[in-house]
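Asker: coords please:
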Amino acid sequence: MSLFVSSLSVINLALARVFTLPFHDEYGHIVLVFDGQPISLLADSGSARFFVVYGEWFERQYGRGSCRRHNMTCYFCPVEAPCDDIEQRDRITVGYAEGLDVYQYVQHSGALDLGQSTANVTFGVVVDYTSKYNVAPTPTLGLSFGRADIPKTFLQQLKDLNVIDTLSYSVHFERFCPYEQGKLVVGGVGSKGQDTIRLPLSMPPELKRRLHVPIASMGIGERPEVEASLSRDGSRKIIRFSLQDRVALFDTGNMGIDLPYTVLSALIEELEAGVSTLANSRTLRVENIMWWEVDRPMVWVIRPNHVRFLPTIVYSLVGEGNETVDIRISPEHYVGTCSYDECMVYLYASDDTELVVGEPFFRAYDAHVDLEGEIISVEPQPPRPAAHLRVGHEPRRLLLPGVWQLC
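Answerer: As a prediction, the model looks like this:
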């Protein structure tokens, strides 16, 4: 019980009207309490959906006792408010991961614990789900723009309840521990510090309204140890690729970042050049440097001793006044959990109009999203004292847009 009690204790409903939710793991999950039941939800800026998973369906699907094994995943209707008709209600269908994960949920109302009080809110309850990769469904807290064709968002409901003043939130990941956590602050205003970068959101007509910022170009920068050796005003080598009609999608619910194929090819060439300087490595084949893991869904893998040769990735985005600003994402941000003989590299190749900028960005920058002002304010996090690898268990996330996993 201590986990969610301590989480709720930091919720602040004072004059500032903000709602603070700590991440309880390194994957951006927060805890909300529905009808007295703590549920772990993925904080997902790439989605506007708000749903939990129906416990009775989950146990039929994954076996008796599965809700206990998948801690804080299942929602059950309380005894005093039974919902025997829940699986007969009108269903809403939504696909994630390019349609590889399909959720069906119904609308339901219940009491949301706000720390000092409770409020009645409406949320989805998943009653069916399919996945190509045989992973469990993820309760989701969508943080994107609402739309007329979907139920009212979590943020809009909090504003209607006067819990927050504005449709806004800040995302912060902690930096200096192997299992990085942080917090989601709903409501409030963004930083106006000297290093703050303001990125107006755009609305490409062919795409749904989400957190899009135009991309001017992308580039491959120096390796971090090379950059560190340069003076502050020294030149930095960046191999740039001009992009037209591309937008970045800022998505906390995605564990990776998208690169056009040409940029990924340049990154691999830079990696090969660095690895070739090692003794006995000149004849090393590229597939033995960084390779695609076929028995796991869409994972690049690299040897730990080769991580230091990965370059910095640079997104040149269109900021205020149409000025171009560089966003830099280092290997420490896009290389994930490592075992003793391999590390996961969370990069995807894509030539789509919409290029996902996921968790690695949010590890490199603090971000404040103002949906009403249609702007993202970002500020670089201070560099770590020294680059390190996160050594530990296998990542428990699906490597596709919009979805991480709890199991």
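Asker: all contacts plus neighbour counts: C-alpha atoms, from now on.
Answerer: Will do.
Asker: can you give me the buried ones in the strand or helix carrying residue 93?
Answerer: Using DSSP states H and E, residue 93 falls within strand 92-96. Neighbour counts over strand 92-96 (16 or more other CA atoms under 10 Å) mark residue 92 as buried.
Asker: what do you get for stretch 349-369?
Answerer: By neighbour count on 16+ other CA under 10 Å, the buried set for stretch 349-369 is 350, 353-369.
Asker: and that stretch, how far out from the chain middle?
Answerer: 8 Å (CA atoms, centre = their mean, to the nearest Å).
Asker: residues near the residue lying closest to residue 152 once chain neighbours are set aside, how many?
Answerer: The spatial neighbour of residue 152 that comes closest, neighbours along the chain excluded (CA to CA, 6 or more residues apart in numbering), is residue 146 at 6.7 Å. Look at residue 146: counted by other CA atoms under 10 Å, it has 20 neighbours.
Asker: which SS state does residue 146 fall under?
Answerer: Using DSSP: H, G, I helix; E, B strand; the rest coil, the secondary structure recorded for residue 146 is coil.
Asker: for it, what are its contacts?
Answerer: Residue 146 makes contact with 48, 152-153, 156, according to CA atoms under 8 Å, 6 or more residues apart in numbering.
Asker: looking at the residues you listed, which one is closest to residue 116?
Answerer: residue 156 (20.1 Å; CA to CA).
Asker: isn't the closest one up against residue 167?
Answerer: Yes - shown here, residue 156 and residue 167 form a contact pair, counting by CA atoms under 8 Å, at 6.8 Å.
Asker: run this one through as well so I can compare:
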Amino acid sequence: MPLLFAASLYIMYLAESDGVTLPFHDEYGHIVLVLDGQPISLLADSGSARFFVVYGEWFERQYGRGSCRRHNMTCYFCPVEAPCDDIEHRERFGVRYAEGQDVYQYVQHSGVLDLGQSAIQITFGLLVNYTTKIGFAPHSTLGLSFGRADIPMTFLQQLKDANIVDILSYSVRYSQVSQHATGTLVVGGSATEAQGTAHLPLKLIPGARRGIHVSIVSMTIAHAGASPAGGDSGRPTPISLDGSLALFDTGTCCIAVPYLVIAALVRYVRERIGADPRVETVLFRKDSLSSYMVRSHHVRFLPVIVYSLVGEGGKIVDVKIFPEHYVGWCNVIWCEVHIYAHSNGGEIVVGEPFFRAYDAHIDLENNTTAMTAHPLRPSWEKTLQVAKQPRRIKICDI
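Answerer: From the prediction side, this is the model:
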């Protein structure tokens, strides 16, 4: 069982801290869970409460015999001890992602979750149907948001009920060695208090599903000359968003902002480039569900994006996302910018770029989040030519 042995390296059970540490095993924010002896890669998604994996027999019917072997750690097959003979007759649950472009249907199943030093019985979904308008294969999801009565019990709640963790909380800690998402997801435990840690209350949207939302006052396009931890950013007039909420979503590679913010960013870059008749567009994208592209030699002109959020006691907390956090893959000509624009009324989403810039702890029981800024990496632009392929875009709904 060499594959299972390798998968065990992805999981560390920390009994002394009443938590489970799950390393990200790739640059896309995936962790590995071992279910009935099978290592499965799941997207760690704070923008969703769903917990499901791809059912192997369905996947091979859709993508061809042997496709599960070609897509390592994608498929789950029901063992003899927990057969799926009645899977077509089980109740189905549905969820939509990518603004309704991806539709998932799954049924409930029970199995054994191996946590290294212990194992528990756990219930999870099996994906039995999937449609997409954007052409991507389905992925397994580990939802980290608030549970609710109309969906199956969350992963976090099941760990608490099994006395693996004592509180519904988790920390996201990305490494600064790479421009991609490496680091760990720590389930359970409390926030690490460090110098500069800010605490913010989570807010409930009246009449809406609960999510990891924080009140936002404004956004600003500012000069990228200060560290995220503080200092003078030389910022111009803020763009007022008073009364809005920002969703903290590890499941999307982008930050979603109003078009007003994109317009301010374009003006900022144009001013820094200067009068150059050869520059027709600063940013472009292929379609409304794509992130933006920028010329690689213009990356040095990109600004810091500042979110002014409401912290404890009404104190304003400035969250600063620098170009090194939101610039993705590059080639000789173009770089992908992990920013997604929506029209008025769309949700403001603080996605993976935020988690590259800050360690974050989410406490679902006390409705708080704590964040601590990472130091900026020196000479980060020199790493931009490493990635050869664009990131898969995931703009996820709750």
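Asker: tell me how the two chains score on TM-score.
Answerer: The TM-score (TM-score structural alignment, normalised by the length of structure 2) is 0.94; 390 aligned residues with a CA RMSD of 1.8 Å.
Asker: more neighbours, residue 156 and residue 167 of structure 1?
Answerer: Neighbour tally, residue 156 of structure 1 and residue 167, criterion other CA under 10 Å: the higher count belongs to residue 167, 23 against 17.
Asker: assess the claim that the more buried one and residue 370 are in contact.
Answerer: Yes - counting by CA under 8 Å, residue 167 of structure 1 does reach residue 370; the two are 6.4 Å apart.
Asker: so how far is residue 305 of structure 2 from the aligned partner of residue 259 of structure 1 in structure 2?
Answerer: Under the alignment (TM-score structural alignment), residue 259 of structure 1 pairs with residue 257 of structure 2. Distance from residue 257 of structure 2 to residue 305 of structure 2, counting by CA to CA, to the nearest Å: 10 Å.
Asker: residue 15 of structure 2 now?
Answerer: Distance, residue 15 of structure 2 to residue 305 of structure 2, using CA to CA: 39 Å.
Asker: the more surrounded of these two?
Answerer: Shown here are residue 15 of structure 2 and residue 305; by other CA under 10 Å, residue 305 has more neighbours (23 against 12).
Asker: so who does that one touch?
Answerer: Contacts for residue 305 of structure 2 (CA under 8 Å, 6+ apart) come out as 219-222, 320-322.
Asker: at 10 Å what do you get?
Answerer: Contact analysis of residue 305 of structure 2 by CA atoms under 10 Å, 6 or more residues apart in numbering lists 219-224, 235, 255, 261, 265, 318-323, 326.
Asker: residue 281 of structure 2 now?
Answerer: Residue 281 of structure 2 sits next to 266, 270, 294-295 when contact means CA under 10 Å, 6+ apart.
Asker: just those residues: which are in strands?
Answerer: Secondary structure from DSSP state E places 294-295 of these in strands.
Asker: of the contacts of residue 281 of structure 2, closest to residue 183 of structure 2?
Answerer: Nearest to residue 183 of structure 2 among the contacts of residue 281 of structure 2: residue 294, at 27.2 Å, using CA to CA.
Asker: show me what the closest one aligns to in structure 1.
Answerer: Residue 294 of structure 2 maps onto residue 302 in structure 1, by TM-score structural alignment.
Asker: overlap in contacts, residue 167 and residue 370 of structure 1.
Answerer: Taking CA under 10 Å, 6+ apart as the contact criterion, the common neighbours of residue 167 of structure 1 and residue 370 are 187-188.
Asker: related to what we said a few turns ago, overlap of the contact sets of residue 156 and residue 167 of structure 1?
Answerer: Any residue near both residue 156 of structure 1 and residue 167 by CA under 10 Å, 6+ apart counts here, and that gives 143, 145.
Asker: thought residue 324 of structure 1 was touching residue 317?
Answerer: Yes - look at residue 324 of structure 1 against residue 317 with CA atoms under 10 Å: they come within range, at 5.5 Å.
Asker: anything in contact with each of those two?
Answerer: 199, 214-217.
Asker: of all the contacts of residue 146 of structure 1, which two lie farthest apart?
Answerer: Farthest pair in the contacts of residue 146 of structure 1, by CA to CA: 48 and 156, 10.4 Å.
Asker: okay, and the common contacts of those two?
Answerer: Common contacts of residue 48 of structure 1 and residue 156, defined by CA under 10 Å, 6+ apart, comprise 143, 145-146.
Asker: possible to save these as a markdown table with distance to residue 203 of structure 1?
Answerer: Output for those, formatted as a markdown table (distance: CA to CA, whole Å):
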| residue | distance to residue 203 of structure 1 |
| --- | --- |
| 143 | 17 |
| 145 | 11 |
| 146 | 14 |
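Asker: of the residues you listed, just say which sits nearest to residue 308 of structure 1.
Answerer: Residue 308 of structure 1 has its nearest neighbour among these in residue 143, at 34.5 Å by CA to CA.
Asker: contacting residues for whatever residue of structure 1 lines up with residue 349 of structure 2?
Answerer: Using TM-score structural alignment, the equivalent of residue 349 of structure 2 in structure 1 is residue 356. Neighbouring residues of residue 356 of structure 1 by CA under 10 Å, 6+ apart: 46, 212, 247-252, 254-259, 347-348, 350, 401-402.
Asker: Provide the secondary structure category for the residue positioned nearest the centre of structure 1.
Answerer: Residue closest to the average C-alpha location in structure 1 (CA atoms, centre = their mean): residue 252, at 2.1 Å. The three-state label given to residue 252 of structure 1 by three-state DSSP is coil.
Asker: might one say that it is in contact with residue 47?
Answerer: Yes - using CA under 10 Å, residue 252 of structure 1 makes contact with residue 47 at a distance of 9.3 Å.
Asker: picking up where we left off before, find the nearest non-adjacent residue to the match of residue 294 of structure 2, please.
Answerer: Closest to residue 302 of structure 1 by CA to CA, 6+ apart is residue 290, at 4.6 Å.
Asker: in the stretch 301-407 of structure 1, which spans are strands?
Answerer: Assigned by DSSP state E, counting those that start in this stretch, the stretch 301-407 of structure 1 shows strands spanning 313-318, 324-329, 335-338, 343-345, 347-349, 354-357, 365-370, 375-380, 390-391.
Asker: can I get those in CSV with distance to residue 172 of structure 1?
Answerer: Shown next, in CSV, are the strands of the stretch 301-407 of structure 1 (distance: least, CA to CA, whole Å):
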stretch, distance to residue 172 of structure 1
strand 313-318, 20
strand 324-329, 15
strand 335-338, 18
strand 343-345, 21
strand 347-349, 21
strand 354-357, 15
strand 365-370, 5
strand 375-380, 10
strand 390-391, 18
